[in-house]
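Asker: Sequence plus predicted model, see below.
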Amino acid sequence: MFELGGDGPGAILVGVDGSETSLRAGSYAAGLARRQGARVVVLFVHTPPGAGILTAGLIEVQRQAQATVVDELRAEVEHHARLLGLSFAFYERHGNPYLELIRLADELRVDAVVIGASMRAGHRLVGSLATRLVRDAKWPVTVVP
């Protein structure tokens, strides 16, 4: 049985980290949401530092850098959402980006996930966040180059 008026996504989750591909993913999600009348859910995941840089000073530098990126992203999202007349929510989580994207998608029952493709060379060999989401997700996943 088909639902009347339920022919498109109601909520689109997009993962952003400040990279060029994540910003393109955000733009793509905003355009899709505008055309479909959907809500955009933006997620930034604060990632812990790598094991090789576990000094207090470097941890603080990374924390401050991520906080700056979040502030800039939040302002940009708010500005563009206002211009496009979009409904949006901005979330911050801490931990593993893959797990946090899945958790938030499940919590909010989103209809689609948009993510930027990884530009790291090593991800071609061991896989990337986008590859794992496409393989494991319960919702449509769009990977933006």
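Answerer: Okay, I see it.
Asker: C-alpha from now on. contacts and neighbour counts both.
Answerer: OK.
Asker: Residue 122: what's it in contact with?
Answerer: Counting by Cα atoms under 8 Å, 6 or more residues apart in numbering, residue 122 touches no other residue.
Asker: ok, second structure coming up, stack it against the first:
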Amino acid sequence: MPAKEKDGLAVIVVGLDGSTPAKNASAWAAGMARREKARLVLVYVEPLLAPGGWAGVGAETAGETTVSIMVEMRLDAARYLDPVGVKWSVVHHRGDPARGLEAIAAEFEADCVVVGRSRAGGGKLGSVPKTLIADAKRPVVVVP
């Protein structure tokens, strides 16, 4: 990708997993992308299941679920982002969510990563935001 041509944010990566905090994060990121005239990269990181976990779900069913999630993400992006002029991309990645978000952010040369706050019990940050913050290569915004 070419060097940045503008001051401010050019690319914002946001992690989505269907949770309420992730939806809040995507709304915050979309508003920021609109104000900054930045590209918004919506990322679904599909966690890898151990083969033993396939028995209950089935590999084919898990794949169908991922396709369904990606279709819904694209439809929602078109519905909410196109009318306000936000440029967007939807990306699917498989693996560890924190490492996947960072890998996509590096690929798109993102200026920041936005995630929802996940709870690990006792009010502590969940593992994805905690890992992103600990290993940050760029600013990380955690939205409640």
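Answerer: Perfect, thanks for sending it. These numbers were taken from a predicted model, which means no experiment stands behind them.
Asker: Which residue is the nearest non-sequential neighbour of the alignment partner in structure 2 of residue 30 of structure 1?
Answerer: Alignment note: residue 30 of structure 1 maps to residue 30 in structure 2; criterion TM-score structural alignment. Excluding the flanking residues, the one nearest residue 30 of structure 2 by Cα to Cα, 6 or more residues apart in numbering is residue 40, at 6.8 Å.
Asker: Report the buried residues of the lengthiest helix in structure 1.
Answerer: The helix that spans the most residues within structure 1, counting by DSSP state H, is helix 56-84. Residues 62, 66, 69, 70, 73, 74, 77, 81 are the ones in helix 56-84 of structure 1 that count as buried (16 or more other Cα atoms under 10 Å).
Asker: go on, stretch 34-52 of structure 2?
Answerer: Going by 16+ other Cα under 10 Å, stretch 34-52 of structure 2 has these buried residues: 34, 36, 37, 38, 39, 40, 41, 42, 43, 44, 45, 46.
Asker: Check the spacing between the residue nearest to the second one when sequence neighbours are not counted and residue 43 of structure 2 real quick.
Answerer: By that I understand residue 36 of structure 2. Take residue 36 of structure 2 and drop its neighbours on the chain: the residue closest to it by Cα to Cα, 6+ apart is residue 9, 6.1 Å away. Residue 9 of structure 2 sits at a distance of 18 Å from residue 43 of structure 2 (criterion: Cα to Cα, to the nearest Å).
Asker: Strands along structure 2, start to end?
Answerer: Using DSSP state E, the strands assigned to structure 2 run over residues 11-15, 39-46, 88-94, 112-116, 140-143.
Asker: which strands and helices sit next to the third one?
Answerer: What that stands for is strand 88-94 of structure 2. strand 39-46, helix 59-81 (3 or more Cα pairs under 8 Å, 6 or more residues apart in numbering; DSSP states H and E).
Asker: how much does it stray from structure 1?
Answerer: With mean Cα distance after the TM-score superposition for structure 1, strand 88-94 of structure 2 departs from structure 1 by a mean of 1.0 Å once superposed.
Asker: before we move on, what about the longest one?
Answerer: When structure 1 is superposed, strand 39-46 of structure 2 averages 1.0 Å from its matched positions, counting by mean Cα distance after the TM-score superposition for structure 1.
Asker: In structure 1, what range does that strand match?
Answerer: Under TM-score structural alignment, the match for strand 39-46 of structure 2 is residues 39-46.
Asker: what's that stretch in contact with?
Answerer: Against stretch 39-46 of structure 1 from outside (Cα under 8 Å, 6+ apart): 10-17, 26, 29-30, 33, 66, 70, 86-97, 100-101.
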